[in-house]
Each structure stands twice: as structure tokens, then as C-alpha cells.
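Colleague: pasting the structure only:
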């Protein structure tokens, strides 16, 4: 039993079958490498390259900081520490102070924890470790 031939490809349907088994595209453009897989030693292709070997890996521990000091290993000096904290007025707290400026209540946002950001630093090397924003 003979199977029917498969339907022609779109290119063959529009332009006919390729002549002499040649591909349906033209010769390479001047300065372009020829079609087909690259051959070592062929102009325009260098020797095969090898993938770079991975270097030593670095482990990063992500710590979520809170409003209080926390115990951790400093990623800079590698000491086991309790972070030092420093409170700083947040932009919302500063806006509250400016809105209340002139009244006796303008100092209240400085005392409210939700109006202050807390920066965590290493007490040994003084490196900045992160920040808590309420």
C-alpha cells in the first residue's frame, strides 16, 4: 500500500520545490558567515569556548528586623552580636510634626513607635545591617 504524499510546505506551495536540493534561501551576504553549523577553523568562527567554572559561593542570610535589637551573626565581621538600634523619624512622622507645628502636640509623633524607623547596626564593626519600617 502506498501512502499518499504529505502536503507541500507553504514555501513549496508558493514557489515550487527547491531546485537541485538547494535550500530555499540565497547565498550568504558579503561579510556574513555561511549557513550551517560553525566549523572550527572556518573564517568567522573562533575555537570553541568553555563555560566558566563557578567560583566560591556566598550564603546570604536574610533577617527581618523588628523594632527591638536582635541576635544574629554579622555578615561583615562574622561575630555573633546583638544589633544596636537607632530610631529615626520616618517621613510620615516628619509630616505629622510639620502639620502639628506651633502646637504643644508637635512632639508627640517623635514618641510614637509607628512614626519612627529603626536602623540596625553591628556594635563591633559599626556596619549597617538593615532597617525596620513600621
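Modeller: Perfect, thanks for sending it. In this text the structure is predicted, and so the values were computed from the model without any measurement.
Colleague: from here on, just use CA atoms for contacts and neighbour counts.
Modeller: Will do.
Colleague: closest to the centroid, which residue in this protein?
Modeller: The centroid of the chain falls nearest to residue 60 when counting by Cα atoms, centre = their mean (14.5 Å).
Colleague: tell me who's in contact with that residue.
Modeller: Residue 60 makes contact with residue 75, according to Cα atoms under 8 Å, 6 or more residues apart in numbering.
Colleague: how much space between it and residue 94?
Modeller: Distance, residue 60 to residue 94, using Cα to Cα, to the nearest Å: 33 Å.
Colleague: take a look at this one as well, against the first:
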């Protein structure tokens, strides 16, 4: 077999010795000891370039001092005129008013009794507005 090719040595892979494999089947190389560990020099790459800061405009926020604005006036800061105010309250018909009216009518409300929830402020939602600029600050919904 003159023309049989011989196995050339592959220059990409270094030859491995039999002693680098463990005696437990020869599947994994043994971990290096202290004498075999090499320390790499610190990285000396390009300098870090920082971008200029990005300016972000703040969002419009509603600053409510008393977070429990219910059906009575409360302290708040108006976002339009930036003043601390005691809110004006106005009752307006809401979901509870209409549901109460419908239930009374369904149960046989006679002689216009289904209109009673529209006369009771306890059944209505409450709108809180600024007394200076009339800006709507909050709506307290009963339902």
C-alpha cells in the first residue's frame, strides 16, 4: 500500500497526553493544579466613552394631600394653579343612582318612587373641584 495516505498531524489541536485524563474511564481531563494555573494580564482595551445625559420631562401628576377625598371637601393641591385648596364638592348622578332607580322600578316602584335616588346625595358620586380655577381634581364614585 504505497499510496495509502498517512494521518497528518493536525496543527490546530495540540496533542493530549494520556496522563491528562482521569483513571475513572478517561472521559474528562483532571482539573489543573496550582502550578498549572496561569494569570492573565489585566485588560487594557479602549477607553470607555460615556454618552451625554438625556433630559426627560416630568409627567403631569396630581398631588393630593389627603388621599381620602370622599363625599366631604378635603385638602388638595391644584395641578393647574399650584395652590393648596379646600375642594368644592358637587354631587352628580352616577352608577349607584341609576342602579338604585332601576331596582326600585323593577320591584314595582309606584308613583315615581324610582326617582328617589336622584334626590338623595348619599346615592350620588361627588366631584371635587378647585375653588379658584374650577379644575376637576377628583371624582369620588360610590360604585
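Modeller: That came in fine, so what should we check first? Quick caveat: nothing in here was measured; it's all calculated off a predicted structure.
Colleague: TM value for the aligned chains?
Modeller: Aligned and superposed, the two chains score 0.52 in TM-score terms (TM-score structural alignment, normalised by the length of structure 1); 103 aligned residues with a Cα RMSD of 4.1 Å.
Colleague: if we can go back for a sec, Three-state assignment for the residue nearest to the centre of structure 1, please.
Modeller: Three-state call for residue 60 of structure 1 (DSSP: H, G, I helix; E, B strand; the rest coil): coil.
Colleague: please apply the same query to residue 85 of structure 1.
Modeller: Secondary structure, three-state DSSP: residue 85 of structure 1 is strand.
Colleague: tell me the strands in structure 1, going along the chain?
Modeller: Secondary structure of structure 1 (DSSP state E): strands located at 71-73, 80-82, 84-89, 116-121, 128-132.
Colleague: what's in contact with the first one?
Modeller: Where contact means Cα under 8 Å, 6+ apart, the residues beyond strand 71-73 of structure 1 that reach it are 79-83.
Colleague: nearest to residue 102 of structure 1, of those?
Modeller: Comparing the contacts of strand 71-73 of structure 1 against residue 102 of structure 1 with Cα to Cα picks out residue 83 as the nearest, at 36.4 Å.
Colleague: count the residues that sit near the closest one.
Modeller: Neighbours of residue 83 of structure 1 under the rule other Cα atoms under 10 Å: 24.
Colleague: and it, what's its match in structure 2?
Modeller: The alignment partner of residue 83 of structure 1 in structure 2, by TM-score structural alignment, is residue 87.
Colleague: circling back to that earlier point, out of the strands of structure 1, which is closest to residue 20 of structure 1?
Modeller: Here strand 128-132 is closest among the strands of structure 1 (Cα to Cα), at 70.1 Å.
Colleague: what stretch of structure 2 does the closest one fall on?
Modeller: Under TM-score structural alignment, the match for strand 128-132 of structure 1 is residues 136-140.
Colleague: highest neighbour count among the contacts of strand 71-73 of structure 1?
Modeller: Most neighbours among the contacts of strand 71-73 of structure 1, by other Cα under 10 Å: residue 83, with 24 neighbours.
Colleague: thought that one was touching residue 120?
Modeller: Yes - in this structure residue 83 of structure 1 lies within contact range of residue 120 using Cα atoms under 8 Å: 5.8 Å.
Colleague: please enumerate the helices of structure 2.
Modeller: Along structure 2, the segments classed as helices by DSSP state H run 95-106.
Colleague: mind listing the shared neighbours of residue 83 and residue 120 of structure 1?
Modeller: Here residue 83 of structure 1 and residue 120 have residue 69 as joint contacts, going by Cα under 8 Å, 6+ apart.
Colleague: just how off-centre is stretch 122-134 of structure 1 within its chain?
Modeller: How far stretch 122-134 of structure 1 lies from its chain's middle: 23 Å, per Cα atoms, centre = their mean, to the nearest Å.
Colleague: pull up the distance across that stretch, start to finish.
Modeller: End-to-end distance for stretch 122-134 of structure 1, by Cα to Cα: 21 Å.
Colleague: now it: buried residues?
Modeller: 122, 124, 129-132 (16 or more other Cα atoms under 10 Å).
Colleague: could the strands of structure 1 go into a markdown table alongside distance to residue 13 of structure 1?
Modeller: Converted to a markdown table, these look like this (distance: least, Cα to Cα, whole Å):
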| stretch | distance to residue 13 of structure 1 |
| --- | --- |
| strand 71-73 | 70 |
| strand 80-82 | 74 |
| strand 84-89 | 74 |
| strand 116-121 | 70 |
| strand 128-132 | 66 |
